[in-house]
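**Student:** have a look; sequence and predicted model below, questions after that.
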Amino acid sequence: MLHLLHDLTRQSLASLRVLLVLTVVLGIAYPVAVWLVGLPMGERAHGQPIRVDGQVVGSRLLGQQFTGEQWFHPRPSANDHDTLASAPSNLGPLSDELLALVAERRAAVSASEGVDPDDVPPDALTASGSGLDPHISPEYAALQADRVAAANGLDAAEVEELVAEHTTGRFLGFVGEPVVNVLELNVAVRQAAH
């Protein structure tokens, strides 16, 4: 019996030492190391804010709603771009509700941009998985360029050039699709119009 008690005490002390070492390494040293590595990244480590006239107007990483003819519009959002409610709609491809939403969005974009409903790109019709995607396709941006140019008193070619300047290509040349950050593009349009 005394031998069992001795073994139990020895194993408990060894477990306690392992717990303390792992707590120090994983609970203190690792988070501090990650924080120190992130320090040189500056703004990138703080959500990549975009500033206009010294004021933060948004983040490069989060989509936000823009209304009005003078702005490029983002993808639809299942949660009205609420960062605290980031989630998809969970509507499947056979959902009547999703089909109705897509048809409604197609008609609205077709009417506001003056194009055939069949020419409306998919990203103008469907929300991203998070509802916070900051990007649209170059096709959707090009579709909106004439409206934005007219509303801001700019030449259409100038706005198309802004779209091209703010288009990011595929990662490593082959991963993903080219995208346009809506907030960055709208900031550039605002600066060009003033």
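**Tutor:** Okay, I see it. Numbers count the residues shown, from 1 in each chain.
**Student:** from here on, contacts and neighbour counts on C-alpha atoms
**Tutor:** Will do.
**Student:** longest helix anywhere in the chain?
**Tutor:** Determined from DSSP state H, the single longest helix within the chain is helix 2-24.
**Student:** could you check the angle helix 2-24 makes with the helix or strand just after it?
**Tutor:** As assigned by DSSP states H and E, the chain's next helix or strand after helix 2-24 is helix 30-38. Put simply, helix 30-38 runs at 20 degrees to helix 2-24, going by axes from the mean of the first three to the mean of the last three CA atoms, to 10 degrees.
**Student:** how far out from the middle of the chain is helix 30-38?
**Tutor:** Its chain's C-alpha centre and that of helix 30-38 lie 25 Å apart, by CA atoms, centre = their mean, to the nearest Å.
**Student:** just the buried positions in that helix, please.
**Tutor:** Buried residues in helix 30-38, counted by 16 or more other CA atoms under 10 Å: none are found.
**Student:** would you mind measuring from residue 74 to residue 188?
**Tutor:** Applying CA to CA, to the nearest Å, the value for residue 74 to residue 188 is 15 Å.
**Student:** more crowded one of those two?
**Tutor:** residue 74 (27 against 16; other CA atoms under 10 Å).
**Student:** so who does residue 71 touch?
**Tutor:** Counting by CA atoms under 8 Å, 6 or more residues apart in numbering, residue 71 makes contact with 148, 186.
**Student:** what about it, distance to residue 105?
**Tutor:** Residue 71 is 17 Å from residue 105, by CA to CA.
**Student:** go on, residue 7?
**Tutor:** From residue 7 to residue 105 the distance is 70 Å (CA to CA).
**Student:** take a look at this one as well, against the first:
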Amino acid sequence: MSNLLSSLRVALATMAICVAGYTAVILGFAQALTPTSANGSLITNDAGTVVGSRLIAQAFSSPEYVWPRPSAVDYDAGGAGGSNLSPANPQITARAQELISAHGGASVDAPIPADLVTASGAGLDPHISLEGALFQAARVAEARGVEVSAIERMIEERAVTPGGPFTAGRIVNVLDLNLTLDADLAAPAASQ
């Protein structure tokens, strides 16, 4: 019986140290150094209401917004994942053709960037390539009644190079860009 009690005390002490103690230390460390990312990189509106996260994609389908990459999980952060379909599967081809049509088509002179017709591995990538955002500038400008150059300028200003000189391409956070479009231009009456 004493062995059982000793074992139980060791197990409880181990759980207290390794589960509760370690978690508290890591959480405290993250809150002290990077509170924004430790709390999910949440974005709030002027009223203080959370409207999204810089880390998780959201669906936008109205023409006045820049659209994100397609998602195999319908942008459900609780169920991140890919489609697990082979690249040769006809469903992938059909989905790509549907997305190309939704983006107004593509041609040899104006090829559609691959990230606009292919889902990311988790289906939640909040960024698209600079080329993918610029490809949508004409549609967004027409829907908002502004010059294409104004939309392109806003896209260029929001584009970042995440790896600095070690990264070849620039990317744009879709939610951040769409919030900027609404703030700097007249917010459209239609919702996302």
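**Tutor:** Nice, I can see it. Predicted model only: the values in this text are computed from it and were never measured.
**Student:** mind telling me the TM-score for this superposition?
**Tutor:** Superposed pair, TM-score by TM-score structural alignment, normalised by the length of the second structure: 0.83. Supporting alignment: 183 aligned residues with a CA RMSD of 2.4 Å.
**Student:** re the thing from before, so for residue 7 and residue 105 of the first structure, which residue has more residues nearby?
**Tutor:** Applying other CA under 10 Å to residue 7 of the first structure and residue 105 shows that residue 105 carries more neighbours, namely 18 against 12.
**Student:** ok, the more buried one to residue 2 of the first structure distance?
**Tutor:** Taking CA to CA, one finds residue 105 of the first structure at 77 Å from residue 2 of the first structure.
**Student:** one more: residue 145 of the first structure?
**Tutor:** 84 Å.
**Student:** next one: residue 147 of the first structure
**Tutor:** 87 Å.
**Student:** and what of residue 22 of the first structure?
**Tutor:** Distance from residue 22 of the first structure to residue 2 of the first structure, by CA to CA: 30 Å.
**Student:** how about residue 75 of the first structure?
**Tutor:** Distance from residue 75 of the first structure to residue 2 of the first structure, by CA to CA: 71 Å.
**Student:** which of those two has more neighbours?
**Tutor:** A count of neighbours by other CA under 10 Å puts residue 75 above the other of residue 75 of the first structure and residue 2, at 26 against 7.
**Student:** list the contacts for the aligned partner of that one in the second structure?
**Tutor:** By TM-score structural alignment, residue 75 of the first structure lines up with residue 69 in the second structure. Residue 69 of the second structure sits next to 115, 116, 117, 118, 119, 120, 123, 125, 126, 127, 128 when contact means CA under 8 Å, 6+ apart.
**Student:** wait, is residue 69 of the second structure part of a strand?
**Tutor:** No: Residue 69 of the second structure is assigned coil when assessed by DSSP: H, G, I helix; E, B strand; the rest coil, not a strand.
**Student:** from residue 55 of the second structure, how far out is it?
**Tutor:** On the measure of CA to CA, residue 69 of the second structure and residue 55 of the second structure end up 14 Å apart.
**Student:** touching both of the two, which residues are there?
**Tutor:** By CA under 8 Å, 6+ apart, the residues touching both residue 69 of the second structure and residue 55 are 125, 126.
**Student:** is whatever residue of the second structure lines up with residue 129 of the first structure in a helix, a strand, or coil?
**Tutor:** Counting by TM-score structural alignment, residue 129 of the first structure lines up with residue 121 in the second structure. Here residue 121 of the second structure is recorded as coil under three-state DSSP.
**Student:** in space, what's closest to residue 121 of the second structure - neighbours in sequence excluded?
**Tutor:** residue 82 (5.1 Å; CA to CA, 6 or more residues apart in numbering).
**Student:** tell me the residue in the first structure aligned with the one you found.
**Tutor:** Using TM-score structural alignment, residue 82 of the second structure lines up with residue 88 in the first structure.
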